[in-house]
Each structure stands twice: as C-alpha cells, then as structure tokens.
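1. Pasting the sequence and the predicted model now:
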Amino acid sequence: MLVKQVRKWNGIGRTDLVCEAPGVTDLDVRAATPADFDFLLDMLVEAVNWLPERNWSREQILANPALAHYVAGWMQPTDFGLLAVDTAGRPVGAAWFRYLTAADPGYGYVSDDVPELTIGVVENWRGRGVGRALLRAVLDAARARGISTVSLSVERANFAARLYAAEGFRTVESFEDADTMVRTLRPPERANSRARSTAPPARSTAQPRAPSASVDGVRRTMPGRRRQAPRQGPRPQPGG
C-alpha cells in the first residue's frame, strides 16, 4: 500500500495533504515532542543503517559524538520535527531539524543559522510515500517558522538522494561518497502575491535568499570544519 493522504503539520495546525503517489493508507502527521526521544533515536538508527551491511546499535550511535548530536538532549529550544503515525497512533517515521554549530558540525553542516534535516522511516513502511510526505510537511513547518534555507547530507548511493533532488534540494558540496544539499524555502504566499502584482517586485524583497553565496562563503572561510568520522553518518532514509 502507498500513502494516499496524510494530515500535514503546517506550523499552526493540521491540514489535509493528498500525496501524488496512489494508494489507500491514511496517516496523521503530528509535531514531535520531548517524549519522542526514543523513537527519534530509533529513526536515527534506521537512517544510519540504510545499507544492509551496516548494523549500528543505539548504544554505538549514542557513543559516537558525530552521530549522537542529532538527538542528544532532545528536545532543545530550537529543535523541531514531525512524526508520521498510522491510524492506530503508532509512529512509522520522523523528520526533524536541529541547528548544529561550526564547533560541532553535522555531516550536512552549512552554517550556524541553517538547520540540518534527518529523516527515518520504519523499515516495513518504506517505499509507500511516507518519506516524501514527511519531507514536504517538515519543509512547510520550517517555512512557517520563517526559515529560508535548510540542509541535509546524503550518501550518493542512497536512492533518497533522488527524492531530495526531485523536491528541490541542490548539491552545494560533494565528498568521496556523499553530498551536502540545501533547499531554499519561499515564504508562504510569496509566489501568489507576486503573480497578482502588476508592478515588478523589489529585488530585495521578492526573491528568497539564495544559499549559494553564503554557503560558498562558509566553505571558504571554514576549511576542515567537517567531521572526519566514518561515513556511517546519519543519512535520511528513502521514503518516496
């Protein structure tokens, strides 16, 4: 079965979102809470172990600072995320953002003011559209918070990379086997209001901040800031 409909968290309340993938399963998407730490850790385990030959345990991940910092101390004041839950209320996937710093960068670090995304989907729910639905909903939540740019890191062999590209992410830095990708978020209603306007909008207000210049600036001024940890870093799970 593929996801037909979920209820999308828009930063204020839930609204219906009909996914493009056909199917019959209904899901609900709710905001993550401090009580969801254990499930987020489970989803980080799923994200890390997307390759069959990987088998990192919860204990190993929590003992590895390069991985643990995606969930340690959840939830911090600036953390936010969503859970997809089935009709019985059981969580089946999660997507969350966390701000990491130059002093403790994530695999997809761009700058201190750009939150990094992690996605995980329960194994037997993959391939049903859960990941795509979560991705769209959590991007809407970020947009509602006024966030203009988000980032993630994905290993090139992970077919989730194609999902992110299809959803508007672009690669800004490449490593041996992984890419850092960013997505610029247009403020709500910006496109519609601009289309209704008869006068050309001012450049400073009509266009969202492009991440390329700031991203490139960060790359040039902060060489070596990326962790040289094993490549078993947190990689968002495919869920398209």
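-> Looks like it arrived, so ask away.
2. C-alpha only now, for contacts and for neighbours.
-> OK.
3. Surely residue 114 touches residue 152?
-> No: contact criterion C-alpha atoms under 8 Å: residue 114 and residue 152 do not qualify, at 9.8 Å.
4. any idea how far the host helix or strand of residue 192 is from the chain center?
-> Element membership of residue 192, judged by DSSP states H and E, is helix 190-196. Put simply, helix 190-196 sits 26 Å off its chain's centre (C-alpha atoms, centre = their mean, to the nearest Å).
5. more crowded one of residue 114 and residue 152?
-> The residue with more neighbours, out of residue 114 and residue 152, is residue 152; 27 against 23, by other C-alpha atoms under 10 Å.
6. Residue 118 is in contact with the more buried one, correct?
-> Yes: judged on C-alpha under 8 Å, residue 152 makes contact with residue 118 at a distance of 7.1 Å.
7. so what's the residue nearest the centre of the chain closest to, chain neighbours aside?
-> With distances taken as C-alpha atoms, centre = their mean, residue 117 lies nearest the centre of the chain, 3.0 Å away. Spatially, and ignoring its direct neighbours in sequence, residue 117 is nearest to residue 97 (4.6 Å; C-alpha to C-alpha, 6 or more residues apart in numbering).
8. second one coming, line it up with the first:
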Amino acid sequence: MPTEVQWSPASGVGDLVFARGLARRTMEPYYTHHGLMWRDEDFDAGWHWRENYGLYVAGQQVGFLSLSVSQDGLALYVRELHLLEGARGRGHGGCILRAVFAEARRRHLAAVRLTVFKNNPAQRLYARSGFATVGEEGCFWQMECPVPV
C-alpha cells in the first residue's frame, strides 16, 4: 500500500522553479516527439492563474499538482500532475487522483477533467482511475471522469 501523498499550496519562486524544471524534464520529450516547442514563459504564465500544490511523501517533495475550475464551471481540471521519476509506479498517482476527486466533491463539481499526450503512459493510470476519453485535439486526448459519490 502506498504512503499517503500530502499536498500543500505552492508559494514563492522556489516552488515555481521546482515545478517548471520537473514539468520540463517530464514533458519535453513529448513536445519534441510531436514537433512542439517547450517554452518556460508559457509554463510560468499558466502557473500564475492556476491553483498549485507541492506533493509530499514522508515530508519529501515528490512532485506538484496544478488545478483550475473548467471554463464551464462544471469540473475540476487537472492542468499539471508531475512526479519525480523515483516516485512513479508506487501508487502515488492514484492516491493524488482520489484526493482530487474528493476536492471536486467538496466544491460540488460534477467531474474531473484532464488532457494528456496520446503517447503518454500516464493515460493508463487515468483509465484505471475511471477516466474515459471524451475528445481529442491533435496529439492530445481529452479525458473526464464523473466525481464518484
């Protein structure tokens, strides 16, 4: 059984630098594969309007999570979810998604949504967690899961 993942609001430049570096290391290969260009400025711009959280296991930071309410106001949108390589495959992703569902329920939102590169293996975690593909846009799948009651 995985150790529970704690999350706490990100604050300060150090959290942004950690998150940007982790997101870039994790996502740049997908960007390159699909002919897209990673830009730190774009990440930073999104950081400032999202709800950002550091993810911790036993007091050690293992990743970060960025959320927002969807434009239609019906869903909690997972904008970013990144774990350090050593924290992957240990059940932390499922633990985090369960906490995101609980947060959506607390906010009285009907669903959780996210977008994932079509070739990103994380989509298997999302499918196991109840997400279904509801659309596609270029190299991305749009996925959604009703909030369990």
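-> Looks like it arrived, so ask away. In this text the structure is predicted, and so the values were computed from the model without any measurement.
9. Superposing both, give me the TM-score.
-> The TM-score (TM-score structural alignment, normalised by the length of the second structure) is 0.75; 142 aligned residues with a C-alpha RMSD of 2.8 Å.
10. ok so, going back, for the residue nearest to residue 117 of the first structure, what is the corresponding residue in the second structure?
-> Taking TM-score structural alignment for the superposition, residue 97 of the first structure sits opposite residue 67 in the second structure.
11. Which secondary structure state is assigned to that match?
-> strand (DSSP: H, G, I helix; E, B strand; the rest coil).
12. Next: residue 180 of the first structure.
-> Per three-state DSSP, residue 180 of the first structure ends up strand.
13. Which residue ranges of the second structure form strands?
-> Using DSSP state E, the strands of the second structure run over residues 6-9, 51-57, 60-69, 75-83, 111-117, 132-137, 140-146.
14. can you list these in a markdown table and add distance to residue 99 of the second structure?
-> Putting the strands of the second structure into a markdown table (distance: least, C-alpha to C-alpha, whole Å) gives the following:
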| stretch | distance to residue 99 of the second structure |
| --- | --- |
| strand 6-9 | 9 |
| strand 51-57 | 11 |
| strand 60-69 | 11 |
| strand 75-83 | 12 |
| strand 111-117 | 11 |
| strand 132-137 | 18 |
| strand 140-146 | 14 |
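15. can you tell which of those is closest to residue 19 of the second structure?
-> strand 60-69 (6.3 Å; C-alpha to C-alpha).
16. Show residues contacting the closest one.
-> 19, 22, 47, 50-56, 75-84, 87 (C-alpha atoms under 8 Å, 6 or more residues apart in numbering).
17. hmm, try it at 7 Å
-> For strand 60-69 of the second structure, contacts defined as C-alpha atoms under 7 Å, 6 or more residues apart in numbering pick out 19, 50-56, 75-84, 87.
18. and if you look at stretch 11-22 of the second structure?
-> So stretch 11-22 of the second structure is contacted by 43, 64 (C-alpha under 7 Å, 6+ apart).
19. and the aligned partner of residue 105 of the second structure in the first structure, how many neighbours does it have?
-> Residue 105 of the second structure maps onto residue 143 in the first structure when the alignment is built from TM-score structural alignment. Taking other C-alpha under 10 Å as the neighbour definition, residue 143 of the first structure ends up with a count of 20.
20. hang on, residue 143 of the first structure packs against residue 187?
-> Yes: Residue 143 of the first structure lies in contact with residue 187 (C-alpha atoms under 7 Å); the separation is 6.0 Å.
21. can you point me to the longest helix in the second structure?
-> helix 12-33 (DSSP state H).
22. what angle do that one and strand 51-57 make?
-> 90 degrees (axes from the mean of the first three to the mean of the last three C-alpha atoms, to 10 degrees).
23. Which positions in helix 12-33 of the second structure come out as buried?
-> 15-16, 19-20, 22-24, 28, 30 (16 or more other C-alpha atoms under 10 Å).
24. Residue 72 of the second structure - how many residues pack around it?
-> Quick note: residue 72 of the second structure (other C-alpha under 10 Å) scores 6 neighbours.
25. if I look at the residue nearest to the centre of the first structure, how far off is residue 126 of the first structure?
-> Noted for residue 117 of the first structure: a distance of 18 Å to residue 126 of the first structure, by C-alpha to C-alpha, to the nearest Å.
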